[in-house]
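K.L.:
Structure of the sequence below:
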Amino acid sequence: MARSAEEARRPATGARIRRATGKRQRARRLALTVSFLLFPITIFYFSPVLVIEGALAGAVVGSMLVFLLQFASALVLRRAFCGWLCAAGGLQEIEADAVGKPARLGWRTRIKYVIWVPWFASIVACAWVAGGFTTIDPLAGIPGGVSLNNPLGLGIYFGIVALFFVPNLFLGRRAMCHCICWMAPFMVLGGKLGRAMRVPQLHIDARPETCVGCGKCSKACPMSLDVPALLHEGAIADAECIQCGACADTCPKDTLSLRFGRMAKRAGGA
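P.N.:
As a prediction, the model looks like this:
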């Protein structure tokens, strides 16, 4: 009788879990959409150009503060910002419903580092020429704290929107997150440093022994990762994972779960 009662409870428990995970993805998509709608206000706080201008003046500007915060938060949250709060990510996930096809990965994921390294080196060089950072001015280049406070800013805004929108029509969903995002390397490095320091992190935990190979996780992944191929370590450690939890929320066997803790490698790779 006890066993029968336990089996009778399982469908109800599974239904509650599915409802909860469905709500999580709806909340995540809503947060991304709101972030994108606020992009005309916040865009200059992510500007790679203002950082260089600030460095030449010896000033820590708003976008540098944001990049430093992304690096610091990634020690614990890895790339969760990309999955939950990024305005450009929100734009791309809205677009993904129309595009549908997965992104082409491979060597393309390295392009952003080819862009990032000389850009970061130029920031360091400009700061050295200026004699170091001597002031902190979060609103430098952002009068009144609002990015698009004059018509001239519209060209920049629509240029960035086009940069993160048009190539995905040909390269697949969230392709520009993989290829050109200048913010991603800050979080990738922060996440790797946090794991090396054995800091508890937000991550996708895995029980590969329960995987049935249905492929639903890979179809749900907004970053087009081959999730079943990444399960062998007991956690999704790939640098392109954005901790969105979409794979875990679609898994029919609870093989995957979004959790907080140390990403310890399991014995025997299981």
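
K.L.:
use CA for all of it now, contacts and neighbours both
P.N.:
Noted.

K.L.:
Give me the neighbour count for residue 232.
P.N.:
The local packing of residue 232 (other CA atoms under 10 Å) involves 17 other residues.

K.L.:
three-state assignment of it?
P.N.:
When classified by DSSP: H, G, I helix; E, B strand; the rest coil, residue 232 comes out as coil.

K.L.:
Same question for residue 173.
P.N.:
Classified using three-state DSSP, residue 173 is coil.

K.L.:
Helices along the stretch 1-150 of the chain, start to end?
P.N.:
Assigned by DSSP state H, counting those that start in this stretch, the helices in the stretch 1-150 of the chain fall at 2-37, 39-42, 48-56, 62-77, 80-84, 87-99, 111-129.

K.L.:
Report all helices and strands that the first one contacts.
P.N.:
The one in question is helix 2-37. helix 80-84, helix 87-99, helix 246-250 (3 or more CA pairs under 8 Å, 6 or more residues apart in numbering; DSSP states H and E).

K.L.:
Now the second one, please; I'll put the structures next to each other:
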Amino acid sequence: MATRQKIRIGLVLFSFFLFPATFYYMSPVLIIEATYGGIVNGSFIIFVSLFLSALVVGRGFCGWICPGAGCQEAIMQVRNGRIKKGNWVKWIIWVPWIGAIVLLAVKTGGYRTIDFFFQTKHGLSIGDVYALMVYLFVLMLIVIPAFTVGRRSFCHHICWMAPFMIIGRAIRNRFKWRALILNPDVDKCVACHVCTKNCPMSLEVEEMVKKNDMSDSECILCGVCIDNCKKGVIRYSFD
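P.N.:
As a prediction, the model looks like this:
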């Protein structure tokens, strides 16, 4: 395994190790409760930050920092089936959810205060038995699809954070400002299929290379395709 991938795997596993303490800061439920009280909570700030980061680094959070990534990377060692369909499913979850938040904010008169640590205990997510039950439920949302459907199923089908970054990346692609991207050298490709086979997000990477277009809303910029290619076909660039 390339050194870069060892670092990446180490980062997401460490993030997963911290997940019991941090999962409230990514909660899709607490943001609703906080909005009802006119409060900008931690998950609100995190979701906005993910959108803003995607304007420059796309879904890099998903590949390098997300705790759910650490969990799923571990499961991929025993269940590594590719996923080819269903990316639209998460939008069925996200659109009504974000719509409910907006309507609730309007109905309650908007946001009046900021509490980044809303509902946490001394800044930590798990502070009582109820929080532990919530954590275990969220964990099952990640683990069960990974085992039953395939690699990173949660990212494809359930994740409520991914759309923020997908939208941010789409805006960047529309206006074409400089950002972190994958850059292929088509002439070097020998069609060995290694990039496609190893992509954690089950993307048709080789076809993307042949088309000289590496933009895909499900790409998490993890660099696995870069580090597995012996011909050096793909590289990171800031263009």
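
K.L.:
what's the TM between chain one and chain two?
P.N.:
Superposed pair, TM-score by TM-score structural alignment, normalised by the length of structure 2: 0.97. Supporting alignment: 239 aligned residues with a CA RMSD of 1.2 Å.

K.L.:
circling back to that earlier point, could the helices of the stretch 1-150 of structure 1 go into CSV alongside distance to residue 239 of structure 1?
P.N.:
Shown next, in CSV, are those (distance: least, CA to CA, whole Å):
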stretch, distance to residue 239 of structure 1
helix 2-37, 20
helix 39-42, 25
helix 48-56, 22
helix 62-77, 11
helix 80-84, 11
helix 87-99, 16
helix 111-129, 12
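
K.L.:
With mean neighbour count as extra columns, can I get those in JSON lines?
P.N.:
Formatted as JSON lines, the helices of the stretch 1-150 of structure 1 follow (neighbours: other CA atoms under 10 Å):
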{"stretch": "helix 2-37", "mean neighbour count": "14"}
{"stretch": "helix 39-42", "mean neighbour count": "19"}
{"stretch": "helix 48-56", "mean neighbour count": "22"}
{"stretch": "helix 62-77", "mean neighbour count": "21"}
{"stretch": "helix 80-84", "mean neighbour count": "22"}
{"stretch": "helix 87-99", "mean neighbour count": "20"}
{"stretch": "helix 111-129", "mean neighbour count": "16"}
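
K.L.:
Go through those and name the closest to residue 197 of structure 1.
P.N.:
Residue 197 of structure 1 sits nearest to helix 62-77 of all the helices of the stretch 1-150 of structure 1, at 8.9 Å, using CA to CA.

K.L.:
With structure 2 overlaid, report how far that closest one is off on average.
P.N.:
Mean deviation of helix 62-77 of structure 1 relative to structure 2 after superposition (mean CA distance after the TM-score superposition for structure 1): 0.2 Å.

K.L.:
per the alignment, residue 244 of structure 1 corresponds to what in structure 2?
P.N.:
The equivalent of residue 244 of structure 1 in structure 2 is residue 222 (alignment by TM-score structural alignment).

K.L.:
what's the neighbour count on that match?
P.N.:
Counted with other CA under 10 Å, residue 222 of structure 2 comes out at 21.

K.L.:
how close does it get to residue 11 of structure 2?
P.N.:
For residue 222 of structure 2, the distance to residue 11 of structure 2 equals 12 Å [CA to CA, to the nearest Å].

K.L.:
what is in contact with those two at once?
P.N.:
residue 64 (CA atoms under 8 Å, 6 or more residues apart in numbering).

K.L.:
related to what we said a few turns ago, quick one: closest of the helices of the stretch 1-150 of structure 1 to residue 155 of structure 1.
P.N.:
helix 39-42 (11.3 Å).

K.L.:
Packing partners of that closest one?
P.N.:
Packed next to helix 39-42 of structure 1, using 3+ CA pairs under 8 Å, 6+ apart, is no helix or strand.

K.L.:
Could you rerun that using 10 Å?
P.N.:
With contacts defined as 3 or more CA pairs under 10 Å, 6 or more residues apart in numbering; DSSP states H and E, helix 39-42 of structure 1 has these neighbours: helix 2-37, helix 87-99, helix 152-165.

K.L.:
quick one, which of those helices is nearest to residue 143 of structure 1?
P.N.:
Closest approach to residue 143 of structure 1 among the helices and strands packed on helix 39-42 of structure 1 (CA to CA): helix 152-165, 11.8 Å.

K.L.:
which residue is nearest the centroid of structure 2?
P.N.:
Compute the mean C-alpha point of structure 2, and by CA atoms, centre = their mean the closest residue is residue 62, 3.2 Å away.

K.L.:
That one maps to what in structure 1?
P.N.:
Per TM-score structural alignment, residue 62 of structure 2 is aligned with residue 82.

K.L.:
show me what contacts its match?
P.N.:
Contacts for residue 82 of structure 1 (CA atoms under 10 Å, 6 or more residues apart in numbering) come out as 32, 70, 88-90, 177, 183-184, 187, 240-244.

K.L.:
whereabouts in structure 1 does stretch 156-169 of structure 2 align?
P.N.:
Against structure 1, stretch 156-169 of structure 2 falls on residues 178-191 (TM-score structural alignment).

K.L.:
likewise stretch 3-22 of structure 2?
P.N.:
Taken onto structure 1 by TM-score structural alignment, stretch 3-22 of structure 2 occupies residues 23-42 there.

K.L.:
same thing with stretch 122-138 of structure 2?
P.N.:
Under TM-score structural alignment, the match for stretch 122-138 of structure 2 is residues 144-160.

K.L.:
Straight-line length of that stretch, end to end?
P.N.:
21 Å.

K.L.:
what about the alignment partner in structure 2 of residue 228 of structure 1, distance to residue 188 of structure 2?
P.N.:
Using TM-score structural alignment, the equivalent of residue 228 of structure 1 in structure 2 is residue 206. Going from residue 206 of structure 2 to residue 188 of structure 2 by CA to CA gives 12 Å.

K.L.:
Report the separation between residue 108 of structure 2 and residue 97 of structure 2.
P.N.:
For residue 108 of structure 2, the distance to residue 97 of structure 2 (CA to CA) stands at 17 Å.

K.L.:
what distance separates stretch 228-238 of structure 2 from the centre of its chain?
P.N.:
The chain centre lies 22 Å from the centre of stretch 228-238 of structure 2; the measure is CA atoms, centre = their mean, to the nearest Å.
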